[in-house]
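Undergrad: sharing a model prediction with you, sequence too.
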Amino acid sequence: MKNFALIGAAGYIAPRHLRAIKETNNQLIAALDKFDSVGVMDSYFPNADFFVEFERFDRHIEKLKRAGTQLDYVSICTPNYLHDSHIRMALRRGADAICEKPLVLNPWNVEALKDIEKESGQRINTILQLRLHPSIIKLKKKVEAASNKEKFDVDLTYITSRGKWYDISWKGDESKSGGIATNIGVHFYDMLSWIFGEVQENIVHLREKDKSGGYLEFKKARVRWFLSINENDLPKEVRKKGQRTFRSINIDGVELEFSSGFTDLHNVSYQEILKGNGFGLGDSEESIKIVHKIRNSEISKIGEKHLFIK
């Protein structure tokens, strides 16, 4: 049984981590969040110590260590811009980190963490659950079996409606979230680069506060992509059904079905991490470079545009 701490216990994604810790038969000994609406912990670890101040949480972890209680992992579910700092704290306390995506916001943050990882002897893991989805694994095998000269044509569309709260929260602040492409798209870019190889071209056609779109060319694919949190971008047939999310990956005219099977992927991620098979800094690097360039590129008129941008 390993000892875990959790930073960001009141967040949207925290219950998946709590469940994964419990269902892999491990123990949560401490949790932190500046918000105290964490009643969800009662369903998993009611006896875990809870803190609303980082300083007291950090001191508690140190006292446990001096008393002989080893902290093995720190799970990080905090806002994107805090990941770097919280990863460093985990390693400094002699624990491995398990961090939600994006691991960090900038490519140079990855390089710095590589040095700290090496110095500490600890490991940094990130959650890239799409790599564990059966449909995605099947697609990767299909692409690997195809001729190296063949390029697939891909249309990625992801619209997930968000209310007015989004813009007020840290997610609406690009300096904290990295913007739309980073906040809701980084796992898709990771999936695309994992399946189709290195990036050859990265063009941005649209970049607004609530939507973004562009063209990515990989070694084995030409990808037109569009991401949005604006419900007005939803296809009419989706809105008529009262649905607020639309997700589509179309490859050479064939829809990739991957809407089901997400429920247990955090559990699977934890199982692999505990075996020493987690996704690390090197796995995250390419997607972080992609979103950083999207965030900082000039808007272009050239290149193939996604249908929703046209």
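TA: Done, it's in.
Undergrad: CA atoms for contacts and neighbours, from now on please.
TA: Fine.
Undergrad: now do the same for the residue nearest to Thr24 when sequence neighbours are not counted: helix, strand or coil?
TA: Nearest non-adjacent residue to Thr24, counting by C-alpha to C-alpha, 6 or more residues apart in numbering: Gln271, 6.7 Å away. Put simply, Gln271 is helix when judged by DSSP: H, G, I helix; E, B strand; the rest coil.
Undergrad: Gln271: how many residues sit nearby?
TA: Neighbour count for Gln271, taken as other C-alpha atoms under 10 Å: 17.
Undergrad: list the contacts for Glu255?
TA: Listed by C-alpha atoms under 8 Å, 6 or more residues apart in numbering, the contact set of Glu255 reads Ser248, Ile249.
Undergrad: change it to 10 Å
TA: Val154, Asp155, Ser248, Ile249 (C-alpha atoms under 10 Å, 6 or more residues apart in numbering).
Undergrad: A helix includes the first one, no?
TA: In this case it means Val154. No - secondary structure of Val154 (three-state DSSP): strand, not part of a helix.
Undergrad: just checking, it touches Ile195?
TA: No - using C-alpha atoms under 10 Å, Val154 is not in contact with Ile195, being 11.9 Å away.
Undergrad: overlap in contacts, the two.
TA: Jointly contacting Val154 and Ile195 under the rule C-alpha under 10 Å, 6+ apart are Ala221.
Undergrad: count the residues that sit near Lys141.
TA: The number of residues packed near Lys141 is 11, by other C-alpha under 10 Å.
Undergrad: so it versus Phe57, what's the distance?
TA: Per C-alpha to C-alpha, to the nearest Å, Lys141 is found 44 Å from Phe57.
Undergrad: what does Asn25 give?
TA: 23 Å.
Undergrad: so for these two, which sits in the more crowded spot?
TA: Using other C-alpha under 10 Å as the criterion, Asn25 and Phe57 rank with Phe57 on top: 20 against 10.
Undergrad: quick one: which helix or strand includes the more buried one?
TA: Using DSSP states H and E, Phe57 sits in helix 54-66.
Undergrad: ok, then the element right after that helix?
TA: strand 73-76.
Undergrad: let's bring in a second one:
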Amino acid sequence: MMKGVIVGAGFMGRTHLEAYASRKDAEIVCIVDRDEQKAKALTQAYGIEALAELSRALEEWKIDFVDVCLPSTLHKQAVVTALEAGAHVLVEKPFALSLEDADAMIEAADKARRRLMVAHVCRFMPQYQYLKQTVATERLGKSLIFSAWRLSETPGWSWNNWLNDKSLSGGTLLDLSIHDLDIANWLFGTPVEHRLKEIASPLKTGPSHLISSLGYPGIGAVTIEASHLMPAGYPFSAGFRLVTERGSLEWGTSAAQPGCLGEFTDQGERQIEIKEEDPYRREIQHFLDCLRTGKAFAISPREARLAVRTVAMLQDPGGCC
């Protein structure tokens, strides 16, 4: 059985711990958080250790993998420490706040000959996998226009409110919109045009509402909308629309029945049922299965780097490599 450590006892650390608890091929032996009491509060129900330092956990156990669920600005240090100790790594999105940090983590993985996966969870959701298949097979013809959206009330749930501090989270573009930027890259490749319109509220510091326009060879237009400016209590909303030569495919809070994709052609509408599964459990199952079998991850570190590069290009089209 593989032994692992989760670094970070916040919402995502708890989510990942619950997913590992359902597995018989892996055991989380420790939760690491600089707030050791917070880590202990999370571990009590599972009967596992809580520590304040990752280095201590790596010394105390023979660790096969480390799952990093820290604020984005802390990813590099934890990831490189784990890799250099000989552990494989799963790290939450966004991969990094900068291309320099992403490159340092990729270099560390290559040097240590350890495996590194970035947790872009949307790739493990069946609606996005069906979308990917539709684009790749062109079963509805060539793609013409793709749009996606992700709207949330202003975050108020993060440790020390780090999500609303752009220096720690990268802001709405890097923290929230990167989900759909990665999906667009997965579908269409490397963008060659980047335009961003970002609106902030004078009443809120940090979050924003933004629309990104991306150009890819072979498709007319791609637009991505994201917001952390929705009022308190606004239901989280996400969705997409793909317009093709022979129809459209839609999913979201209003485009289809719950658990369904809506497909529209000249022959009419049909609802495509999708199996509702916990995407975090599917993501972690994939990570563990690939470690065991040696198969390639569904997302490579360089694909995750491309998402960070896409953000950098949107912010400064002329200043990024």
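TA: Received it, and whenever you're ready, just let me know what you need. Source: prediction; values computed, not measured.
Undergrad: re the thing from before, quick check: buried residues in the helix holding Phe57 of structure 1?
TA: Judged by neighbour count (16 or more other C-alpha atoms under 10 Å), helix 54-66 of structure 1 contains these buried residues: Phe57, Asp58, Ile61, Glu62.
Undergrad: over to stretch 204-220 of structure 1?
TA: Using 16+ other C-alpha under 10 Å as the test for burial, stretch 204-220 of structure 1 gives 204-207, 210-220.
Undergrad: from those residues, which single one is nearest Lys236 of structure 1?
TA: Checking these against Lys236 of structure 1 by C-alpha to C-alpha gives Lys211 as the nearest, at 17.6 Å.
Undergrad: which position in structure 2 pairs with that closest one?
TA: The equivalent of Lys211 of structure 1 in structure 2 is His209 (alignment by TM-score structural alignment).
Undergrad: could you find the closest non-adjacent residue to its match?
TA: Ser227 (4.1 Å).
Undergrad: mind checking what secondary structure that neighbour has?
TA: strand.
Undergrad: list the contacts for the residue mapped onto it from structure 1?
TA: In structure 1, Ser227 of structure 2 lines up with Ser228, judged by TM-score structural alignment. Residues near Ser228 of structure 1 by C-alpha under 10 Å, 6+ apart: 157-162, 180-181, 184-185, 208-213, 234, 245-246.
Undergrad: go again using 8 Å as the cut-off
TA: Neighbouring residues of Ser228 of structure 1 by C-alpha under 8 Å, 6+ apart: Tyr158, Ile159, Thr160, Ser161, Ile180, Asp210, Lys211, Ser212.
Undergrad: restricted to helices, list those.
TA: With helices defined by DSSP state H, the entries of the contacts of Ser228 of structure 1 inside them are Ile180.
Undergrad: hmm, which two among the contacts of Ser228 of structure 1 are most spread apart?
TA: Ser161 and Ser212 (13.8 Å).
Undergrad: ok, back up a step: gap between the aligned partner of the residue nearest to Thr24 of structure 1 in structure 2 and Val68 of structure 2?
TA: Under the alignment (TM-score structural alignment), Gln271 of structure 1 pairs with Gln285 in structure 2. Taking C-alpha to C-alpha as the measure, Gln285 of structure 2 and Val68 of structure 2 are separated by 16 Å.
Undergrad: now do Asn185 of structure 2
TA: Using C-alpha to C-alpha, Asn185 of structure 2 is found at 24 Å from Val68 of structure 2.
Undergrad: neighbour count winner among these two?
TA: Taking other C-alpha under 10 Å, Asn185 of structure 2 and Val68 do not tie; Val68 has more neighbours (29 against 18).
Undergrad: list the contacts of that one.
TA: Val68 of structure 2 is in contact with Ile6, Val7, Gly8, Gly13, His75, Ala78, Val79, Val89, Leu90, Val91, Glu92, counting by C-alpha under 8 Å, 6+ apart.
Undergrad: dump the residue contacts of the fifth one.
TA: Applying C-alpha under 8 Å, 6+ apart, we find His75 of structure 2 in contact with Val68, Val91, Phe95, Ala96.
Undergrad: confirm the second one sits in a strand?
TA: So the one you mean is Val91 of structure 2. Yes - the assignment for Val91 of structure 2 (three-state DSSP) places it in a strand.
Undergrad: counterpart of it over in structure 1?
TA: Checking with TM-score structural alignment, Val91 of structure 2 has Cys99 as its match.
Undergrad: how about Gln133 of structure 2?
TA: Gln133 of structure 2 maps onto Lys141 in structure 1, by TM-score structural alignment.
Undergrad: which other helices and strands does the helix or strand containing its match contact?
TA: Assigned by DSSP H and E, Lys141 of structure 1 belongs to helix 134-145. Taking 3 or more C-alpha pairs under 8 Å, 6 or more residues apart in numbering; DSSP states H and E as contact, the helices and strands that helix 134-145 of structure 1 lies on are helix 180-196.
Undergrad: the helix it packs on packs against which elements?
TA: Applying 3+ C-alpha pairs under 8 Å, 6+ apart, one finds that helix 180-196 of structure 1 contacts helix 134-145, strand 211-218, strand 221-228, helix 281-296.
Undergrad: dump the residue contacts of the residue nearest the centre of structure 1.
TA: Closest residue to the average C-alpha location of structure 1: Lys101 at 2.5 Å, with C-alpha atoms, centre = their mean. Taking C-alpha under 8 Å, 6+ apart as the contact definition, Lys101 of structure 1 lies against Asn80, Thr126, Ile127, Leu128, Val186, His187.
Undergrad: repeat the analysis, applying 7 Å as the threshold.
TA: Thr126, Ile127 (C-alpha atoms under 7 Å, 6 or more residues apart in numbering).
Undergrad: how much space between it and Val254 of structure 1?
TA: Applying C-alpha to C-alpha, the value for Lys101 of structure 1 to Val254 of structure 1 is 28 Å.
Undergrad: Ile87 of structure 1 now?
TA: 40 Å.
Undergrad: now Gly178 of structure 1
TA: The gap separating Gly178 of structure 1 from Val254 of structure 1 is 31 Å, by C-alpha to C-alpha.
Undergrad: between those two, who's got more neighbours?
TA: Gly178 (25 against 9).
Undergrad: ok, the residue opposite that one in structure 2 once aligned - contacts?
TA: Aligned against structure 2 by TM-score structural alignment, Gly178 of structure 1 finds its counterpart in Gly170. Gly170 of structure 2 makes contact with Leu97 under the criterion C-alpha under 7 Å, 6+ apart.
Undergrad: what of the one 10 residues further on?
TA: Shown in contact with Asp180 of structure 2 (C-alpha under 7 Å, 6+ apart): Ala148, Ile224.
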